[in-house]
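Undergrad: kindly generate the corresponding structure for this input.
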Amino acid sequence: MRILLVNDYAKPPDVPGGTRHYSQARRLIDRGHDVLIVASSANHNTGTHKRAPHGLFWYGTEDGVPFLWLRGLTYRRSILKRATSMACFAVSILLVLGVLGKGRKFDPDVVIASTPHPVGAVATAVLSRRWGRPLVLEVRDLWPASLAAHSRLPKWLTAFLSLFEGYLVRSAAAVTFLPNRVGEYIRSTYPTARVRLLHAPNGFDSSLVETALTRDVNSPDLVRYVGALGRANRLDVLIHAFSSLRDQGIESRFEVYGDGPERPALERLVSAFELTDQVVFMGAVPKAQVPEVLCSTGALVMVVADQPHLYRYGMSMNKLFDYVASGRPTLVVSSSETPIDQVPDVLVCRSYDSSQVAEALARLIARSRSLGDGRSLPMIDYAYLNFEVGRVVDALEVLLSQVVISTWAVRER
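TA: Coordinates of the predicted model:
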């Protein structure tokens, strides 16, 4: 099959960002398929562009995976610029793939339009219909539901954005989704839509992890967070908890890998608690280096924001699966259920109270010390059995084949 995959934020592993589509494309290419990823050149984590010459678009191959980069706009802490960036990506899709014919030149058998934001996906759907090619919609996040949960959207705007979602679902031959209960939402919201559904969660790429698993652990007392620094990541909860650990005389060090709009405020909080020697901001690292960072620490931690209305259809953050693949003890602070709650050596704290989180951190560090330089083999076994990206690609390949075969069967009637 020839597969065209469009996602604004798709990234190769040599830069910070999500590598889901890169990893899937590599597996599909290894199985004999042709894949072209269309993505924005802008990296919003770093405010830079990916191999950006002067021009509207350019081709590149990232470790055997073809990319068509569309020049995008970077933004930091600006809703207006973010909206403009989304609109520009959609226009670039229509211009480069449609008017300039780069999409038809690739001549896909199937087109995958990936969210989270629906604007680029709508532009992709328009082109797939014009080309007469089946559309597969990948729902990474429910818009406008998730957007409304993070900000106070006017009702008219929520209703307007819902039209985009409805158009995409009704245009698709199939819908894949990351959060595990999104299928329920689609069936109940669009009961007349005749689409195949596939739960295709995030996962980890074993090709990026296997070498890192041989790394020595720097210190059992070292705890790391790897991910974005936004409001939803609630690192302030952890800073308060590490302050409590310090006051209790429990030795620990907290390293934060990542960047985002909340970093300045978090750094001020660290200074206010006089924790600058204990809590250190390391900055963002390319995805290819993330497994090494995860596997060389004593323990790992993350916080899921207390927004049960947002996560009522599930969650599928990349870091969840990258963490468990490391085989190091992990603490998840979350009032909602997560996909890794039942994984061996994953501790769960349902409270955001600093004293209770500190107590959970103390247990986490104790478990890390008991492991020493070793790894939790039950944790790694569980990760490979349930979360390795190859398992997702197995199901995706079958779905794409069914969609293409069904489309040709209809045409030949």
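Undergrad: use CA for all of it now, contacts and neighbours both
TA: OK.
Undergrad: and His44, what does it touch?
TA: Thr74, Tyr75, Arg76 (CA atoms under 8 Å, 6 or more residues apart in numbering).
Undergrad: list just the nearest of the residues you listed to Arg369.
TA: Lowest distance from Arg369 to those (CA to CA) belongs to Arg76, with 39.1 Å.
Undergrad: second input sequence below; structure requested for side-by-side comparison:
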Amino acid sequence: MKILLLFHHLRYPDDSGGQRSREVAEALSAKGHEVVAFVPNVDPLTAKREFSGLGALWKRCGRGTAYEEFRYWVPGTARKGIFGRFIYGMAASAVAMLFATVRRNDFDWVAVCSHPLPISFSAFPCVLFGNARLLVEIRDVPADVAVERGLIKRDGFVYGFYKRVERFLVRRADHVIAYTFGMAQYVGLGGESSREFSVIPIGVDRRYKETRRMKGFGGIVRVCFFGTLGKVLDLSSVLLAFKELQSYGVPAQFDIYGSGENESFLREEAAKMGLPVNFCGAVPRSKVTQLCSSYDFAVYPVCGGPALSASLGNKFFDYLAARVPMIVVGSDSEAGRIVREYKVGFSVDSSQALASQLAQYYQNGEEGDALVDTGDNFERILLEFDKEKLLSRWCSVVEDRCE
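TA: Presented below is the predicted three-dimensional model:
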């Protein structure tokens, strides 16, 4: 089959951020399908550009890949304020729609993400005027998270308009893949809906075999966080926990890997409270697992509301690959449920509870690892969320529906 991927990014292992787009392209190509990836030339996370100028609207590129990769030029970035995001989305949509129109009869499937919506709708020339089927992947639910973070109002025009357009896209799709069941519910699937959909999480790369180094860091409890320092994942409760941990007399260290618009605020808060926090900057995705494996715990904050709690992001699976016990801030979340079910960490709902758990871990000395009874549990969860198996299921979605 011939498949067009109109995703909003495509990253390689030495880039920062999620790799799902490239992994899907590689998995489909490995199955013998002809894959074309048509993506913007600027990464929405890092603002890194593959090429500059208007010498061509799009260029064939790629790093020795088994699929065709085109990068198209867009102005602005997806993270430079509302105006910058608007320009980015509209320009990307126009160019992607032009490409889809020119090659409207070339594909059997067109795959898009549900966000950003302008790029998603650029698939319609192939769907309406060609013979392609539409697959929509739900990777996040930004409008609902924005409401929970107080950025927009649920009863406002922006939210209402966004959700109507989003649900139209989902209804028009021939199939929908969501990272979690909770995310699918936010776009009107599940429950009373009879629409068929698939839940296929990001998954864990089980090729990483290095054994996690256990305790023995000079009597210091070391905790890490990897991710974007933006408005979505809130580290405030973690900082408060480290402040409270000082009253227990527990030596601790919190290393934050990442960058973003909220970084300066977090630096000021940490300095104001006199906390042992190191801001280590963003690192390539290929180094995350190795770095993470040297810590006692990795923190995954998903408190703030049901939409955010429904997510299972890249870092959740990076932590699992590193086999490091996880602290999920937000017990009533998909991540919290999984961590408790497989006993690979613990979940909390407050800074006080987090500080208490870390203090207990430290005070139990060499027996502290009993608090997170990992044992063979990591092997069980790694097998359940094996990325190779999940990507094979992703490929089966399009293959089974063309028989």
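Undergrad: tm score of chain vs chain?
TA: The TM-score (TM-score structural alignment, normalised by the length of structure 2) is 0.86; 389 aligned residues with a CA RMSD of 2.9 Å.
Undergrad: now the buried members of the contacts of His44 of structure 1.
TA: Among the contacts of His44 of structure 1, those classed as buried by 16 or more other CA atoms under 10 Å are Thr74, Tyr75.
Undergrad: need the contacts of His44 of structure 1 in JSON lines (columns: secondary structure and distance to Asn218 of structure 1).
TA: Putting those into JSON lines (DSSP: H, G, I helix; E, B strand; the rest coil; distance: CA to CA, whole Å) gives the following:
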{"residue": "Thr74", "secondary structure": "coil", "distance to Asn218 of structure 1": "36"}
{"residue": "Tyr75", "secondary structure": "coil", "distance to Asn218 of structure 1": "35"}
{"residue": "Arg76", "secondary structure": "coil", "distance to Asn218 of structure 1": "33"}
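Undergrad: just the helices from the stretch 101-250 of structure 1, written as ranges.
TA: 102-106, 118-131, 145-150, 155-171, 182-189, 206-209, 235-247 (DSSP state H, counting those that start in this stretch).
Undergrad: quick one: the third one to chain centroid distance?
TA: Okay, so that is helix 145-150 of structure 1. A distance of 17 Å separates the centroid of the chain from that of helix 145-150 of structure 1, by CA atoms, centre = their mean, to the nearest Å.
Undergrad: buried set for that helix?
TA: Buried, per 16+ other CA under 10 Å, within helix 145-150 of structure 1: Leu147, Ala148.
Undergrad: Val324 of structure 2 and Ala298 of structure 2, how far apart?
TA: 7 Å (CA to CA, to the nearest Å).
Undergrad: list residues touching both of these two?
TA: Contacts common to Val324 of structure 2 and Ala298, judged by CA under 8 Å, 6+ apart, are Cys292.
Undergrad: of all the helices of the stretch 101-250 of structure 1, which one is nearest Gln24 of structure 1?
TA: helix 206-209 (11.8 Å).
Undergrad: chain center to that closest one, what's the gap?
TA: 17 Å.
Undergrad: got it, and stretch 239-246 of structure 2?
TA: On the basis of CA atoms, centre = their mean, stretch 239-246 of structure 2 sits 27 Å off its chain's mean C-alpha point.
Undergrad: could you report the distance from the residue sitting furthest away from the middle of structure 2 to Asp296 of structure 2?
TA: In terms of distance from the mean C-alpha position of structure 2, Gly249 ranks first, at 35.5 Å (CA atoms, centre = their mean). Distance check for Gly249 of structure 2 against Asp296 of structure 2: by CA to CA, it reads 18 Å.
Undergrad: quick one, what contacts the closest residue to Ser296 of structure 1 other than its chain neighbours?
TA: Using CA to CA, 6 or more residues apart in numbering and skipping the chain neighbours, the partner closest in space to Ser296 of structure 1 is Val217 (4.3 Å). Contact partners of Val217 of structure 1, counting by CA under 8 Å, 6+ apart, are Cys295, Ser296, Thr297, Gly298, Gly372, Asp373.
Undergrad: quick check: buried residues in stretch 194-205 of structure 2?
TA: Phe197, Ser198, Val199, Ile200, Pro201, Ile202, Gly203, Val204, Asp205.
Undergrad: leaving out sequence neighbours, find the closest residue to the second one.
TA: Think Ser198 of structure 2. Ile177 (4.8 Å).
Undergrad: so what's the residue count around the counterpart of that neighbour in structure 1?
TA: In structure 1, Ile177 of structure 2 lines up with Thr176, judged by TM-score structural alignment. Neighbour count of Thr176 of structure 1, defined by other CA atoms under 10 Å: 23.
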